[in-house]
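# Sharing a model that was predicted from the sequence below.
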Amino acid sequence: MARVPRNVITVSPPNLDRSGFLSLEKGLAEPDHSTGRDWLIDRLSQGLQVRMLRPPLRGFIEFVPGRATWRPITGAGQSVVIEALRVDGQAGRVVGIGALLRVAEDWARYFGFSTLLIMVRDGDDPEMRAELRRQNYVTLDRTMGSVQLWGRVLQGPISLPLLPQDWLGRASRLGPGLVVQSLGDGDALWQRAEELLSRGREAGLATRHDHLSKPEQARVRLASPDAMSCVVLDGDLVGYKGWSVTQIWQEICRRKGI
């Protein structure tokens, strides 16, 4: 098996509850990322790999074969996609980031994958971006919202994976009215979606919750490149990655004259 250094724990269904990973994820992940236990168990069965740092360092990485990723990346079938990388801001943070990236690389090499991929935004986490460069990641593609696809080729030659560019079309295909699109089953995501849709219904708007339940659906239909939830109004993307009910509702009222 791929080696795991002593300062890293492999998280799996048998040790999930006693590992402390669920509380670690909730504390470190962005609001759109944090999901429920059942969702995580289901994703682990699909091939998701989770590694966490041993104390005193606090951090984790989630990566998955491209065939099972929810990220909208095309041509990633022979790749491993890093879906989340979070390390607490403390002494030794760069060491933790580097260790977690190397674990993902070792796993990918062991199972014969060609590329490691991660999606980042301009300005996100300078320390992580610096460590990615040190480990020979390069920018492969860019798309809407300053989102970049970084990758490290492990073996080749290969056709490089790319990011979709059809975001206007994806949003338009969701149709008229107010649509909240989401994946996963995190309580916070569902509560936020229902609050916004309830406001829309009370104002007489056509509303719909477009829940994506499979990774292949997400890769093809997600209307925002790096969000677990987004908001579309009459085919136009109005909220993505950490959207606020209050801010989005103000924008809806402005556009609809409510």
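That came through fine.

# C-alpha only now, for contacts and for neighbours.
Fine.

# Which elements pack onto the longest strand along the chain?
If you go by DSSP state E, the chain has its longest strand at strand 79-87. On a contact count with 3 or more Cα pairs under 8 Å, 6 or more residues apart in numbering; DSSP states H and E, strand 79-87 meets strand 59-65, helix 93-110, strand 115-121.

# Next up, a structure to set beside the first:
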Amino acid sequence: MSFKLWLDPWNGDGNLRVAPYVRRTMSGAIEETGAWDVPSAAGWQDYSFVVPEGVEAVDEIGISIEYFGRLKFLGRLFLADFKVEGAGHTTIEPETETQEWGAITRFTYNRGHWTKSFGRIQGHTASDADMWTGHYYARNVTVKADIQRLSGVSQLVTARVQGTGRFYAAGFEGDEVIILKEDFGTTVLARAPFKPETGKSYQFAFSVEGDRLSFAVDGKELITATDGTYDYGMAGIRLASAGRMSVGRIEIVETA
């Protein structure tokens, strides 16, 4: 996070100070990310900070402004080159989220029924169903999730999602682990035998780096594939057919 400020005081002692901050979505908590500072009146002054880690989403990034002088102050504060950039790290703990609008906060969805129960996300569908999160232009990412098969044959995580019919996915499909490409039709890019236990938690890690795709379960890489169709997109979880799944902690780790 970076920006520039320039203080143009007209009247008063110029004792106006600023502090960068972020606001947490669910609690509304304000977190200052730097010390209070009096902007320069001689020209542009650079500011930067790293958005702090946390399990709550950030819904506001900005600067707090405070005047602490004794005289009446008049003037202008110019803001320029406001940027939020760099590799992101998203952590979602379902117990801190809220069920709303047919899904869960921080997600958008297509089909299926998504609820919260016992601090986890419960998804079930009679056809196929998806939930997505993260930003649309994420490129090289690892999507991690705590996944339980409850019923049905398909429990997947997705990456580089560009729409309901364009994405990569990896996870359980029957008694296999697979990596697939969806392009208004399904192409299986890699598969290997794996018989998951119903109700058991497995730690998924689906990585997409350039045109290399890999999928690991409980820290062990099981399959890899190569495909360069999609360069970017959102991330999420998916049921490709009728069934039910339970999802715990989700992480989306971007690399530069």
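Alright, I've got the coordinates. Being a predicted model, the structure only gives us computed values, none of them experimental.

# TM-score of the superposition?
Once superposed, chain against chain, the TM-score is 0.26 (TM-score structural alignment, normalised by the length of structure 2); 107 aligned residues with a Cα RMSD of 5.6 Å.

# tell me the angle the longest strand of structure 1 makes with strand 115-121.
50 degrees (axes from the mean of the first three to the mean of the last three Cα atoms, to 10 degrees).

# now the strands: where do they sit in the stretch 1-150 of structure 2?
Using DSSP state E, counting those that start in this stretch, the strands of the stretch 1-150 of structure 2 run over residues 2-11, 16-24, 30-32, 45-48, 58-67, 74-83, 89-92, 99-100, 103-104, 108-110, 113-117, 120-125, 129-133, 141-152.

# what would these look like in CSV with distance to residue 226 of structure 2 and mean neighbour count?
Shown next, in CSV, are these (distance: least, Cα to Cα, whole Å; neighbours: other Cα atoms under 10 Å):
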stretch, distance to residue 226 of structure 2, mean neighbour count
strand 2-11, 36, 17
strand 16-24, 38, 19
strand 30-32, 42, 15
strand 45-48, 38, 15
strand 58-67, 34, 15
strand 74-83, 33, 12
strand 89-92, 24, 18
strand 99-100, 37, 14
strand 103-104, 32, 20
strand 108-110, 27, 17
strand 113-117, 32, 17
strand 120-125, 30, 22
strand 129-133, 23, 22
strand 141-152, 15, 22
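
# Take the ones you listed and write them to CSV, including distance to residue 215 of structure 2.
Putting the strands of the stretch 1-150 of structure 2 into CSV (distance: least, Cα to Cα, whole Å) gives the following:
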stretch, distance to residue 215 of structure 2
strand 2-11, 35
strand 16-24, 32
strand 30-32, 36
strand 45-48, 36
strand 58-67, 29
strand 74-83, 33
strand 89-92, 19
strand 99-100, 29
strand 103-104, 25
strand 108-110, 23
strand 113-117, 25
strand 120-125, 22
strand 129-133, 19
strand 141-152, 9
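
# Let me know which of the ones you listed is the nearest to residue 167 of structure 2.
Nearest to residue 167 of structure 2 among the strands of the stretch 1-150 of structure 2 is strand 129-133; the distance by Cα to Cα comes to 11.1 Å.

# Give me the helices and strands touching that closest one, please.
By 3+ Cα pairs under 8 Å, 6+ apart, strand 129-133 of structure 2 packs against strand 108-110, strand 234-239.

# Include distance to residue 116 of structure 2 when you put those into a markdown table, please.
Output for those, formatted as a markdown table (distance: least, Cα to Cα, whole Å):
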| stretch | distance to residue 116 of structure 2 |
| --- | --- |
| strand 108-110 | 15 |
| strand 234-239 | 15 |
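
# and residue 83 of structure 2, which of the ones you listed is closest to it?
Short answer: strand 234-239, nearest of those by Cα to Cα, at 20.6 Å.

# Many thanks, we can stop here.
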